[in-house]
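Prediction below, plus the sequence it came from.
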Amino acid sequence: MTIKSLAEIGHKEVLEWIKSGPFLLRHMEPGEYLLRQGQTLEHLYWIDDGYCTVSYTAANGRRFSHGRFNIEDRLYGEIEFLTGKPIQFDIRCDGPVSVRVIPIAELEALLVQHPHVGIWLSQCLADTYQGVMDRVTSHFMYPLAYNIAKDLMLRELGNKPPIQFERVFREAERFGCSERVYRRAVSQLIELGLVEKRGRELKVANKDKLQRYLSDEEER
């Protein structure tokens, strides 16, 4: 059997465990936090359905956002569960969210009884790690305008959810920059005829031209 098939078995096992277990079900409102950066993990959360934002605030007050996610059947707190370290990111509800509260001891027992769940959890963490490192590496290696353009192209192609923040400062946080710097990069893309504003959203103005721009930046 492959790692993928073993992980699929673990996924089925954890879903059955979640749905049949006597876990506390909480209905959280927009603005409430599941997890707070720097705190000690007391329990994990299994999200049945809802929208959440994931962000990090540095000691100097600068804020980086991983964005807004449509979550379904997702475990949060798993990294801190495995490392024993303080919570790394703020997980904030960005709409009504239904969650099940998972005691740490219960998850520990499940991993002992069902080893396939551990393989599934490892695969989830590996996927998350690769996704985060792809974004971080791109932010270091390419200009801000390129990263904004690439983000818009991925959404245009359907490779990322078509979700953006309406507030400019929150979009700037996704790229780890100030609102002023973000606006300047967007203006550059608009002047080049690559993107356009439609209401409060940015959209690709010319897909072929934008693809050529991305290719040129990558070859420099």
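Arrived safely.

use CA for all of it now, contacts and neighbours both
OK.

can you give me the end-to-end distance of stretch 192-199?
19 Å (Cα to Cα, to the nearest Å).

Quick check: buried residues in it?
Neighbour counts over stretch 192-199 (16 or more other Cα atoms under 10 Å) mark 194-196 as buried.

and if you look at stretch 8-18?
For stretch 8-18, by 16+ other Cα under 10 Å, it's 8-11, 13-14, 18.

Just say helix, strand or coil for the residue positioned nearest the centre of the chain.
Among the residues of the chain, the one closest to the centroid is His66, at 5.1 Å (Cα atoms, centre = their mean). Classification of His66 by DSSP: H, G, I helix; E, B strand; the rest coil places it in strand.

Can you show me the helices along the chain?
Ranges of helices in the chain, per DSSP state H, are 3-20, 78-83, 104-113, 115-141, 144-156, 168-174, 179-191, 207-219.

Would you mind giving these as CSV with distance to Pro162 added?
Output for the helices of the chain, formatted as CSV (distance: least, Cα to Cα, whole Å):
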stretch, distance to Pro162
helix 3-20, 27
helix 78-83, 27
helix 104-113, 34
helix 115-141, 17
helix 144-156, 5
helix 168-174, 13
helix 179-191, 18
helix 207-219, 16
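
Okay, one more to line up with it:
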Amino acid sequence: MQLKPLEKGRFHSLWQQEHDAIEQIMRECITETKSVSAQHRLMEQGQQVNDLILVPQGRISMGYTARNGRCFQLGTMTCDSQLFGEMEFFTDYLCQLDIIAEEPLEISVINGDKLQQALLKTPQFALFFASAIAIDYQDTVDIFTRRMLYPIAYNIAYDLYHQYLKDQPVEGFTKCYLEAERFATTDRVYRRAIKKLEDLALIKREKEGLTICDLEGLKSFIE
């Protein structure tokens, strides 16, 4: 979730009014601030989560590795006061994803026991957590279900179109094999899907990545 005023949801206006107080409560729960290097795991799949991590700025990636060795990359995120571990804090489940620093970061550790006391002391504070978690949950489920139910080419086209609209909750990678994992497939299948979109003259490959050739055509393809 993001420790910023929500711009959507039933309680967004209340969140905006109370944001300074919410942020102050969170900052009172910080017990450590430190620097981490690129590729440091902020959280690890299967880890027991006792504390939350606040990333004020910087780029992270999120991924899952199955027991059969297959990997799924949810994508990358450019953080702006992003909080990680809030789901596990409430459920007491093990961490579901690897959260990895894609560059050197300054992070803050939020003590789980202090946060629990703050929530009990100010029950309204829990409302803001619930709102932010619900929005993140539905955004994530939307990504998972779309990638599971639609063809790879469709998902790539959808992703490119919404990157253009700048309304994606997560972003991609520069490496092809990681992009393939982001669409839960192999590098070979990913390249074949790209070729299909190129043959339709919807996109083209350039050194900096994929670019849209026909915006209206791409929009029609996904609609």
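Noted; the coordinates are in hand. Note that the structure is a prediction, hence the values are computed from the model and not measured.

Among the buried residues of stretch 192-199 of the first structure, which one sits closest to Ser122 of the first structure?
Val195 (38.3 Å; Cα to Cα).

Please tell me how far that closest one sits from Gly67 of the first structure.
Distance from Val195 of the first structure to Gly67 of the first structure, by Cα to Cα: 20 Å.

against the second structure, where does stretch 24-34 of the first structure fall?
Alignment note (TM-score structural alignment): stretch 24-34 of the first structure is matched to residues 32-42 of the second structure.

Tell me how many other residues crowd the counterpart of Ala109 of the first structure in the second structure.
If you follow Ala109 of the first structure across to the second structure using TM-score structural alignment, you land on Gln117. The number of residues packed near Gln117 of the second structure is 12, by other Cα atoms under 10 Å.

Likewise for Trp120 of the first structure?
23.

so how far is the match of stretch 24-34 of the first structure off the chain centroid?
Between the mean C-alpha location of stretch 32-42 of the second structure and the chain-wide mean there is a distance of 18 Å, by Cα atoms, centre = their mean, to the nearest Å.

Could you list the buried residues of that stretch?
Buried-residue list, stretch 32-42 of the second structure, by 16+ other Cα under 10 Å: 40-42.

Same question for stretch 214-223 of the second structure.
Leu218.

what residue of the second structure is the furthest out?
Outermost in the second structure, Cα atoms, centre = their mean: Asp199 at 31.1 Å.

Could you check which residue of the first structure pairs with it?
By TM-score structural alignment, Asp199 of the second structure lines up with Glu191 in the first structure.

quick revisit: distance of the match of Ala109 of the first structure relative to Pro123 of the second structure?
Following Cα to Cα, the distance that separates Gln117 of the second structure from Pro123 of the second structure is 10 Å.

which one of the helices of the first structure lies closest to Met28 of the first structure?
helix 3-20 (18.1 Å).

Could you give the separation of that closest one from the chain centroid?
22 Å.

and it, what does it pack onto?
Applying 3 or more Cα pairs under 8 Å, 6 or more residues apart in numbering; DSSP states H and E, one finds that helix 3-20 of the first structure contacts helix 115-141.

picking up where we left off before, the buried residues of stretch 32-42 of the second structure in strands, which ones?
Residues of the buried residues of stretch 32-42 of the second structure located in strands (DSSP state E): 41-42.

any chance of the buried residues of stretch 32-42 of the second structure in CSV, with distance to Val141 of the second structure too?
Shown next, in CSV, are the buried residues of stretch 32-42 of the second structure (distance: Cα to Cα, whole Å):
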residue, distance to Val141 of the second structure
His40, 26
Arg41, 23
Leu42, 22
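
what's the closest of the buried residues of stretch 32-42 of the second structure to Thr33 of the second structure?
For these, the nearest to Thr33 of the second structure is Leu42 (12.8 Å; Cα to Cα).

Test my guess that that closest one contacts Pro104.
No. The criterion here is Cα atoms under 8 Å, and Leu42 of the second structure misses it with Pro104 at 11.5 Å.

Can you give me the distance of the aligned partner of Ala130 of the second structure in the first structure to Ala7 of the first structure?
Structural correspondence for Ala130 of the second structure with respect to the first structure (TM-score structural alignment): Ser122. Separation of Ser122 of the first structure from Ala7 of the first structure (Cα to Cα): 8 Å.

With Thr57 of the first structure instead?
33 Å.

OK, contacts around Leu189 of the first structure?
145, 149, 195 (Cα atoms under 8 Å, 6 or more residues apart in numbering).

Return the residues in contact with Leu42 of the second structure.
Contacts of Leu42 of the second structure (Cα under 8 Å, 6+ apart): 53, 98-101.

can you rerun that using 7 Å?
99-101 (Cα atoms under 7 Å, 6 or more residues apart in numbering).

tell me which of the residues you listed is nearest to Asp139 of the second structure?
So of the contacts of Leu42 of the second structure, ranked by how close each gets to Asp139 of the second structure (Cα to Cα), first place is Ile99, at 17.4 Å.

Kind regards, and thank you for your time.
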